[in-house]
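[1] Predicted model and sequence follow; I will ask about them next.
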Amino acid sequence: MNKIKVLCVDDSALIRNILTKIVNQQPDMEMVATALDPIIARDLIKQHNPDVLTLDVEMPRMDGLDFLERLMRLRPMPVIMVSSLTSKGSDITLSALELGAVDFVTKPQMGLQEGMMQYSELMADKIRTAAKAHIRRREGQIAAPKIINSPLVGSEKIIAIGASTGGTEAIRHVLMPMPASCPGIVIAQHMPPGFTRSFAERLDKICQITVKEAEDGERVLPGHAYIAPGGRHMELCRSGANYHVRLNDLPPVNRHRPSVDMLLQSVAESAGKNAVGAILTGMGYDGARGLLELHQTGAKTLAQSEKTCVVYGMPREAVLLNAVDEIVDLDQIAQTILKNIVGQARRI
C-alpha cells in the first residue's frame, strides 16, 4: 500500500516537529518534507508531489491565503489549514475554505498527554479524508447564485441540513439562493468551538436570509438559518405552534459534537413530514440514521451528488440506508428543497 505523502508548511519549528511526529507514527502516511514558508514549499511540492499539504495561516514572505489562492489555480491539491484559535485566525481560515482548502485544524494546545493523543487522532483522520477528497481547479471568482422566488408557506415547515468536510462551502451554496420567505433552517456542520460564530456572520452578510449561531431556547423563525455552535449538540423541539432550538453538552455522537444524527432525529420527532432534510458533503456516517428516521416519517430527504461532493461519505451512507428520496447536484439543492416544501404545502 502506498503511503499518503504529506508536506507541512509552517514557520514554527515546534509545529513542524509535532506534525512530523504525528504523521510518521501512522502506518499509512509519511511526512516527505517540511517548509518554513510558501516560497520554499513551492520547490518541495515539485520535488515530492505530496498527496496532502498542511498549511499555516499566517507566515512570513507570503501568507497562507495568497499561497493557497495561487496553488488552487495552478496545481490544485488537498490542503488542510492549521489555524490559531483567534477571531482573526478563524476568519482567515474560513476564507481559506472558500478558496478551496479541504479542511482545517486548530494548532495543538501544549499540555496534557491525553489531549495530544486526541489531537494526533484528529490530525491523522483529517489527512486520510483530505487524501480522498475531490479537488477542483479554481477558476477565479464564483458567481453568486440567484435568489429563488418561492411562495410563503406555513410556519410549521422546517429545513434541516447536515454536513462535514467541504460543508462550509456547500452550505453557502444552499443558503445564498434562499428567499426571505423560506421556512426556518437548522444546520449541523462539524466544526470546533470558536469558528461557527464567524461562519454564521460571514453567511449573514451575503445571504438574503438571516444566518446566526444558534442560542439555547430561541424560537426558529422563517427566513432564518441557525447553525449549531461548535462543540455543542443542537436539537429541534416544539412548543405549541412554534419550534425552538435546544443546545446540550451530551457526549459526542459518531465522534462528533454537534452531531447531524442528533439534530435530524429531533427534527423527525418534532416536525416529521413537515420537514425537508439534506445531507451534504462529508466523511463518515453521521446523519445517515437520522435522515432515515426523518424519511420514515414521510419527510422529503435529499443527498448531495457524488460528483459535486468534496467527500462523498455521509451522503453515500444515507443512500445505502435507503434514507434518501433524491440525489441532487449542489447547485440544485436549494431549489429542490423549496420545491418539496411547496409541494408539501399544496398536498395539505
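    All right, it came through fine.
[2] Only C-alpha atoms from now on, for both contacts and neighbour counts.
    OK.
[3] pretty sure Arg172 is touching Arg202, no?
    No - with contact defined as CA atoms under 8 Å, Arg172 does not count as touching Arg202 (9.5 Å).
[4] could you say which helix or strand contains Glu215?
    Using DSSP states H and E, Glu215 falls within no helix or strand.
[5] how many neighbours does it have?
    The number of residues packed near Glu215 is 16, by other CA atoms under 10 Å.
[6] dump the residue contacts of it.
    By CA atoms under 8 Å, 6 or more residues apart in numbering, Glu215 lies in contact with Val245, Arg246, Leu247.
[7] Narrow those residues to those in strands?
    If you go by DSSP state E, the contacts of Glu215 have Val245, Arg246, Leu247 in strands.
[8] Kindly indicate which of the residues you listed lies nearest Leu97.
    Within the ones in strands among the contacts of Glu215, proximity to Leu97 (CA to CA) peaks at Leu247, which comes in at 26.2 Å.
[9] Help me confirm that that closest one comes into contact with Gly231.
    No - between Leu247 and Gly231 there is no contact under CA under 8 Å: 10.2 Å.
[10] quick one: the helices in the stretch 101-250 of the chain?
    113-132, 167-175, 196-206 (DSSP state H, counting those that start in this stretch).
[11] which one of the ones you listed has the most crowded surroundings?
    helix 167-175 (a mean of 21; mean count of other CA atoms under 10 Å).
[12] counting contacts, what elements does that helix pack onto?
    Where contact means 3 or more CA pairs under 8 Å, 6 or more residues apart in numbering; DSSP states H and E, helix 167-175 is packed against helix 87-99, helix 333-347.
[13] now that helix: how far from the chain's centre is it?
    The chain centroid and the centroid of helix 167-175 are separated by 8 Å under CA atoms, centre = their mean, to the nearest Å.
[14] want to compare, so here's the second one:
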Amino acid sequence: MSRKKVRVLIVDDSASVRQTLTAVLEEDPDIEVIGAASDPFSAARFIAKDIPDVITLDVEMPRMDGITFLRKLMTQHPIPVVMCSSLTEEGSETLMQALEAGAVDVILKPKIGVADHLQEAKGRICEAVKGAAQARLSARTRPQPFSRTVEKKLTADAMLPPPREGARAMARTTETVICIGASTGGTESLREVLQALPSNAPGIVIVQHMPEKFTAAFARRLNDLCAVEVKEAADGDAVLRGRVLIAPGNMHTLLERSGARYHVAVKSGPLVSRHRPSVDVLFRSAARAAGSNAVGVIMTGMGDDGARGLDEMKQAGAYTVAQDEATSIVFGMPKEAIARGAAMKVLPLGRIAAEILRLGAMAA
C-alpha cells in the first residue's frame, strides 16, 4: 500500500521559479505538486476545484500581494502556507507579517541565481513543506503522519569541543539560564511565551529555526511587544535577567561560562540535525556549561532536533519541559524528546511562561 503524498500548490509569478520549485519538490517521493499558479486569483480558482495540503506562496506578485492573499485564505479557507521570499531586510519585515497572518514557515529565494539556490536548498524546502502538512490549523483536520527518508545527519559533536578532563558544570547557583528550542509554528508560540514574562525574567537563549536576516526582524518584533529585552544574539553577549537572546539564522549559538557568568558563542559550522542554528547544539552546550543551573524547553517543530540535547541537559541535572501535543502546531520535536524520556514535565503552551518564572524564582 503506497503512502499518501503531500499535495502542493505553488503560487509564484515567476515561471522559472514555478518550474524549478516543482522539480525540487517532486524529487521527494512523499510530495506531489498538483498545480502551479502565477497569481492569487489563479490560485483561488484552482483551490475552488482541488484543495491542496500545502501552498507555497510568493510575497511580491501582480494583481494581489501574497500577504493579502494569505490573510484572505486564513479567514475563508485555512490551508497551511509556506511563504517564499527574497533574502532582504525589507523582505524579512514583510515575512514577519506573514507569520503573524498564519504562515507556517518561510523559505528563501535570492534575487539572482534562483534555480541554483532552490536546488541547493531542496532538503530544507521539502522539510518545510512536510512540516506544514502536519500543522494544526483551525477548521483543518490534521493529516496522518507519513514516513520520510532519513538521510545521514551530523550531531552536535560537530560543533562542541571535546570536554576537558575533569571539567564540569557549576554546582547550583542563584541564577537560572533558560534555553528554548522551537521550529515550525514556533514564532507565534514563542511570542505568546515571551509576552507573558516580566522585565526581570531569568535570562533566556532561544534557537528558532529561521533563515538568516529573519531572526533579526523576529527579535525586533518581539522586543517591541515584550517587557523583556529581546535581541538577536551576537558572539560574546551576556545572558542576563530580563534579556532574551535569539540565535542568528545560519549560525550556531552555544552557551558558555566564564566564572559564574554565562554568555553565548555564535559560530559558523556544519548543519547539525540538518539545521543551522541547531537546538541540539544549544542544549548540549548548556548541559556542559550550566548543568543544574539550566532549564531546557522544547516546543513545536518538525523533526527531532533538540531531543538528544534535552536528554543530555536532564542527565546533567537541568529541569526539562516539553510542549504538549494539543498546543503544538507540529508535534515533532517535543514528541521525540518525550519518547526519549528527556522531558520531566509536559505542559500546554499557556503554562510554559509560568513554569519558567517558577523555576527562576526557585533559584533566586
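    That came through fine. All of these numbers come straight from a predicted model, not from anything done at the bench.
[15] what's the TM-score here?
    Put the two chains on top of each other and the TM-score (TM-score structural alignment, normalised by the length of structure 1) is 0.90; 330 aligned residues with a CA RMSD of 1.9 Å.
[16] What helix or strand is the equivalent of Lys49 of structure 2 over in structure 1 located in?
    When structure 1 is aligned by TM-score structural alignment, Lys49 of structure 2 is paired with Gln47. Secondary structure from DSSP H and E places Gln47 of structure 1 in helix 38-48.
[17] Mind listing residues that contact that helix?
    Outside helix 38-48 of structure 1, the residues touching it (CA under 8 Å, 6+ apart) are Leu7, Val9, Val32, Ala33, Thr34, Ala35, Arg61, Met62, Asp63, Gly64, Phe67.
[18] Out of the helices of the stretch 101-250 of structure 1, which gets nearest to Gln335 of structure 1?
    Closest approach to Gln335 of structure 1 among the helices of the stretch 101-250 of structure 1 (CA to CA): helix 167-175, 8.6 Å.
[19] Okay, strands next: where are they in structure 1?
    Counting by DSSP E, the strands of structure 1 are 4-9, 29-35, 52-56, 79-83, 103-106, 158-163, 184-189, 210-213, 224-227, 233-239, 242-248, 275-279, 300-304, 326-328.
[20] Deepest in the core, which of the ones you listed is it.
    Greatest average neighbour count among the strands of structure 1 goes to strand 275-279 (a mean of 29), per mean count of other CA under 10 Å.
[21] At the geometric centre of structure 2, which residue do we find?
    Centroid check for structure 2 by CA atoms, centre = their mean gives Ser183 as the closest residue, at 2.0 Å.
[22] Verify the contact between that one and Ile298 for me.
    No - using CA under 8 Å, Ser183 of structure 2 makes no contact with Ile298, being 9.4 Å away.
[23] still on that earlier bit, have a look at how far, on average, the helix holding Gln47 of structure 1 is from structure 2.
    Helix 38-48 of structure 1: mean distance to aligned residues in structure 2 after superposition is 1.1 Å, counting by mean CA distance after the TM-score superposition for structure 1.
[24] mind checking how far the equivalent of Met83 of structure 2 over in structure 1 is from Ala96 of structure 1?
    Mapped onto structure 1 by TM-score structural alignment, Met83 of structure 2 lines up with Met81. Distance, Met81 of structure 1 to Ala96 of structure 1, by CA to CA, to the nearest Å: 7 Å.
[25] so who does Pro62 of structure 2 touch?
    Counting by CA under 8 Å, 6+ apart, Pro62 of structure 2 touches Asp13, Asp39.
[26] What does it correspond to in structure 1?
    Under TM-score structural alignment, Pro62 of structure 2 pairs with Pro60 in structure 1.
[27] For the aligned partner of Arg7 of structure 2 in structure 1, give its distance to Ile40 of structure 1.
    Matched by TM-score structural alignment, Arg7 of structure 2 corresponds to Lys5 in structure 1. The gap separating Lys5 of structure 1 from Ile40 of structure 1 is 17 Å, by CA to CA.
[28] likewise Gly290 of structure 1?
    46 Å.
[29] of the two, who's got more company?
    Between Gly290 of structure 1 and Ile40, Gly290 has the larger neighbour count (other CA under 10 Å), namely 25 against 12.
[30] In a markdown table: the strands of structure 1, plus distance to Ala268 of structure 1.
    As requested, these are exported to a markdown table (distance: least, CA to CA, whole Å):
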| stretch | distance to Ala268 of structure 1 |
| --- | --- |
| strand 4-9 | 40 |
| strand 29-35 | 40 |
| strand 52-56 | 38 |
| strand 79-83 | 34 |
| strand 103-106 | 29 |
| strand 158-163 | 10 |
| strand 184-189 | 13 |
| strand 210-213 | 22 |
| strand 224-227 | 17 |
| strand 233-239 | 9 |
| strand 242-248 | 13 |
| strand 275-279 | 8 |
| strand 300-304 | 11 |
| strand 326-328 | 18 |
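[31] who wins for proximity to Ser198 of structure 1 among the ones you listed?
    Shortest distance between Ser198 of structure 1 and the strands of structure 1, using CA to CA, is found for strand 210-213: 8.6 Å.
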